[in-house]
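S.K.: What shape does this take:
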Amino acid sequence: MKVAIAGAGAVGRSIARELLENEHEVTLLERNPDHIDVDAIPGAHWRLGDACELSLLESVHLEDFDVVIAASGDDKVNVVVSLLAKTEFAVPRVVARVNDPRNEWLFDEAWGVDVAVSTPRMLASLVEEAVAVGDLVHLMEFRTGQANLIEITLPVDTPWGGKPLRKLQLPRDAALVTILRGSRVIVPQADEPLEGGDELLFVAITEVEDELRELLLHPQPR
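M.R.: Below is the predicted model:
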């Protein structure tokens, strides 16, 4: 996969290292010469320039990239980079960093953003996920399709304990992605029995979240 990262600060460099370790091709775009450190990430391609300028994006042939990540510390820059990547170069996937949660409303399809990653919101979600049992926790919002990645941890005394997954009649537009059980990552199968303490990860639209909550956390006796 070919990835361009706009912003080579601490966040951009960390993302680049992770992607390179997974054998992806990475290009870092950075306008601050002090942040250019080829020796720190020799496997990446480095370009000095403003990622908000069409000339720079044209020079790296952004239309050939699979993903653009707007990872600067400036929300205005990230929005502009996202819009240019999507509208001028038709990049299939655009991911943008949200630094100030008050600006989240900007990071949507209208500005070319497929996935908005809000660090403050994500940290809050992880805290909730760590302590919330018997509730629904939002982990990530996917702008395309208006779906969310959500987590529900079953209480220890859940009525679903020992029952196979095929008994779950999930609402439309909700899909169980995986089950986290201790150190195990379980691919959902029809005969897999549920257990108290299971962390269930779903992709679902907002409209069916209440149904999921009722189904898993407040099931009606049958």
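S.K.: switch to C-alpha atoms for all contacts and neighbour counts from now on
M.R.: OK.
S.K.: List the residues that contact the residue nearest in space to the middle of the chain.
M.R.: Centroid-nearest residue in the chain, with CA atoms, centre = their mean: M140, separated by 5.6 Å. Counting by CA atoms under 8 Å, 6 or more residues apart in numbering, M140 touches 117, 122, 148-150.
S.K.: Apply 7 Å and report the result again.
M.R.: Counting by CA atoms under 7 Å, 6 or more residues apart in numbering, M140 touches 148-149.
S.K.: mind checking which helix or strand it is in?
M.R.: strand 136-142 (DSSP states H and E).
S.K.: Based on its surroundings, how many neighbours for D157?
M.R.: Using other CA atoms under 10 Å, the number of residues around D157 comes to 10.
S.K.: so it sits right up against G196, yeah?
M.R.: Yes: at 6.0 Å, D157 counts as touching G196 under the criterion of CA atoms under 7 Å.
S.K.: shared neighbours of the two, which are they?
M.R.: Counting by CA under 7 Å, 6+ apart, D157 and G196 have no common neighbour.
S.K.: quick one, helices of this structure?
M.R.: Assigned by DSSP state H, the chain shows helices spanning 10-21, 54-59, 75-87, 119-131, 209-217.
S.K.: Most tightly packed of those?
M.R.: With neighbours defined by mean count of other CA atoms under 10 Å, none of those is more surrounded on average than helix 75-87, at a mean of 22.
S.K.: residues in contact with that one?
M.R.: Residues contacting helix 75-87 (CA under 7 Å, 6+ apart): 51-52, 70-72, 91, 94, 96-99, 107, 111-113.
S.K.: on that earlier part again, ok, which of the helices of the chain comes nearest S183?
M.R.: The closest of those to S183 is helix 119-131. By CA to CA, the value is 14.7 Å.
S.K.: picking that back up, just among the contacts of helix 75-87, which is most surrounded?
M.R.: Per-residue neighbour counts (other CA under 10 Å) across these peak at A70, which has 30 neighbours.
S.K.: Could you also give me the structure for this second sequence? I'd like to compare it with the first:
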Amino acid sequence: MCPISFTKPIRKPKRGSVKMRAILVGCGRAGAELAARLAAAGHAVTVIDIAAEAFDNLPANFLGHVIQAEALNQDVLVNAGVQEADCLAALTNSDALNAVVGHIARTVYNVPRVVVRTYDPRWAPVHAAFELESVNSVQWNATRFEELMLTPDLVTLQPLGGGEIALYELAVPAAWAGRRLEELAQEPEVVIAGVSRGDVSLLPAADWVLEAGDRVALSTTAAGAARLRARLDQGA
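M.R.: Take a look at the predicted model:
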């Protein structure tokens, strides 16, 4: 298991030796996975969790720092380097804790980028009031399950803004093979971002002829996505 620091300040690497300084609050499976990815990419990562056993989720070769403590204690955040942090993510299983820690990081320490995890969509107005970026894992997972079960040919890749529009991936069905991309581009509220065929991705011309299995990246509104799903259901 990684060594645990309590209130002793950690020794920080020089600014030029790392890409970004990141603090993660919560070392569950999601927090540990994110910490491992950031550290492997060369970022300076500090993980805070009140439970010592949570750090067992980190890989044995994790190169970041860990602090076993309550993140609401501002001394803990200071020891974690919040005053020099480039970003902070709060990923505990408490919506309230995530919101408060995110709010402190943003308003007290002016951390440039703060992202919080939320389980209950009813916390969205709080995050908006606190000007926090949020990831609703429950809502996102439910959406993904629904799409993959009901309309696997059109799945959401990334919501944009407040969710009014999103980036989608359309798997071209056999019934659409031979059609030109411009037919899809002429759909109301649809903007084509690119097409992948096999291992090749490109920005195709409007007269690109679709083949079954092509993957089209596009952005559209919820209404536009609903129209595309209706066409897919009808084979039109």
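S.K.: Provide the TM-score value for the superposition.
M.R.: For this chain pair, the superposition-based TM-score is 0.72 by TM-score structural alignment, normalised by the length of structure 1; 211 aligned residues with a CA RMSD of 3.5 Å.
S.K.: what do we get in structure 2 for A110 of structure 1?
M.R.: Correspondence of A110 of structure 1 to structure 2, assessed by TM-score structural alignment: A129.
S.K.: How about the contacts made by its match?
M.R.: For A129 of structure 2, no residue meets the contact criterion (CA under 7 Å, 6+ apart).
S.K.: Equivalent analysis for E129 of structure 1, please.
M.R.: E129 of structure 1 neighbours (CA under 7 Å, 6+ apart): V137.
S.K.: ok, the equivalent of A41 of structure 2 over in structure 1 - how many residues close by?
M.R.: Taking TM-score structural alignment, the alignment pairs A41 of structure 2 with N22 from structure 1. Neighbours of N22 of structure 1 under the rule other CA under 10 Å: 10.
S.K.: Quickly note the distance from N22 of structure 1 to A124 of structure 1.
M.R.: N22 of structure 1 sits 27 Å away from A124 of structure 1, going by CA to CA, to the nearest Å.
S.K.: Next: V137 of structure 1.
M.R.: To A124 of structure 1, V137 of structure 1 is 10 Å away according to CA to CA.
S.K.: cool, A85 of structure 1 as well?
M.R.: From A85 of structure 1 to A124 of structure 1 the distance is 29 Å (CA to CA).
S.K.: Equivalent analysis for N99 of structure 1, please.
M.R.: Counting by CA to CA, the separation of N99 of structure 1 from A124 of structure 1 is 14 Å.
S.K.: swap in A90 of structure 1?
M.R.: When distance is defined by CA to CA, A90 of structure 1 is 33 Å away from A124 of structure 1.
S.K.: Tell me the spacing between M20 of structure 2 and C27 of structure 2.
M.R.: If you measure M20 of structure 2 against C27 of structure 2 using CA to CA, the figure is 19 Å.
S.K.: Give me the more crowded residue out of those two.
M.R.: Neighbour comparison, M20 of structure 2 and C27: the larger count goes to C27, with 28 against 19 (by other CA under 10 Å).
S.K.: ok, now which ones touch R97 of structure 1?
M.R.: R97 of structure 1 is in contact with 70-71, 78, 116-118, counting by CA under 7 Å, 6+ apart.
S.K.: what residue of structure 2 matches up with it?
M.R.: Here R97 of structure 1 is matched to R117 in structure 2, going by TM-score structural alignment.
S.K.: A71 of structure 1 too?
M.R.: Alignment note (TM-score structural alignment): A71 of structure 1 maps to L91 of structure 2.
S.K.: number of nearby residues for I165 of structure 2?
M.R.: A count of neighbours around I165 of structure 2, defined by other CA under 10 Å, yields 19.
S.K.: Residue in structure 2 paired with V80 of structure 1?
M.R.: Aligned partner of V80 of structure 1 by TM-score structural alignment: V100.
S.K.: Spell out, range by range, the strands that occur in structure 1.
M.R.: In structure 1, the strands defined using DSSP state E lie at 2-6, 25-30, 45-48, 67-70, 93-98, 115-118, 136-142, 147-153, 174-181, 184-186, 199-205.
S.K.: Who are the contact partners of the residue of structure 2 most remote from its centre?
M.R.: Most distant residue from the mean C-alpha position of structure 2: G178, 35.2 Å away (CA atoms, centre = their mean). If you count contacts by CA under 7 Å, 6+ apart, G178 of structure 2 has them with 209-211.
S.K.: Filter those residues down to just the buried residues.
M.R.: Using 16 or more other CA atoms under 10 Å as the burial test, the contacts of G178 of structure 2 include 210-211 as buried.
S.K.: Contact partners for L200 of structure 1?
M.R.: 151-153, 178-180.
S.K.: Look up the closest residue to it, ignoring the ones flanking it.
M.R.: Leaving aside its chain neighbours, L200 of structure 1 sits nearest to I179 (4.8 Å; criterion: CA to CA, 6 or more residues apart in numbering).
S.K.: from what I can see that neighbour touches E199, true?
M.R.: Yes: with contacts counted by CA under 7 Å, I179 of structure 1 reaches E199, the gap being 5.7 Å.
S.K.: residues near E183 of structure 2, how many?
M.R.: E183 of structure 2 has 10 neighbours, counted by other CA under 10 Å.
S.K.: if I look at it, how far off is V190 of structure 2?
M.R.: 11 Å.
S.K.: rewinding a little: please report how far the residue nearest to the centre of structure 1 lies from E151 of structure 1.
M.R.: Distance from M140 of structure 1 to E151 of structure 1, by CA to CA: 10 Å.
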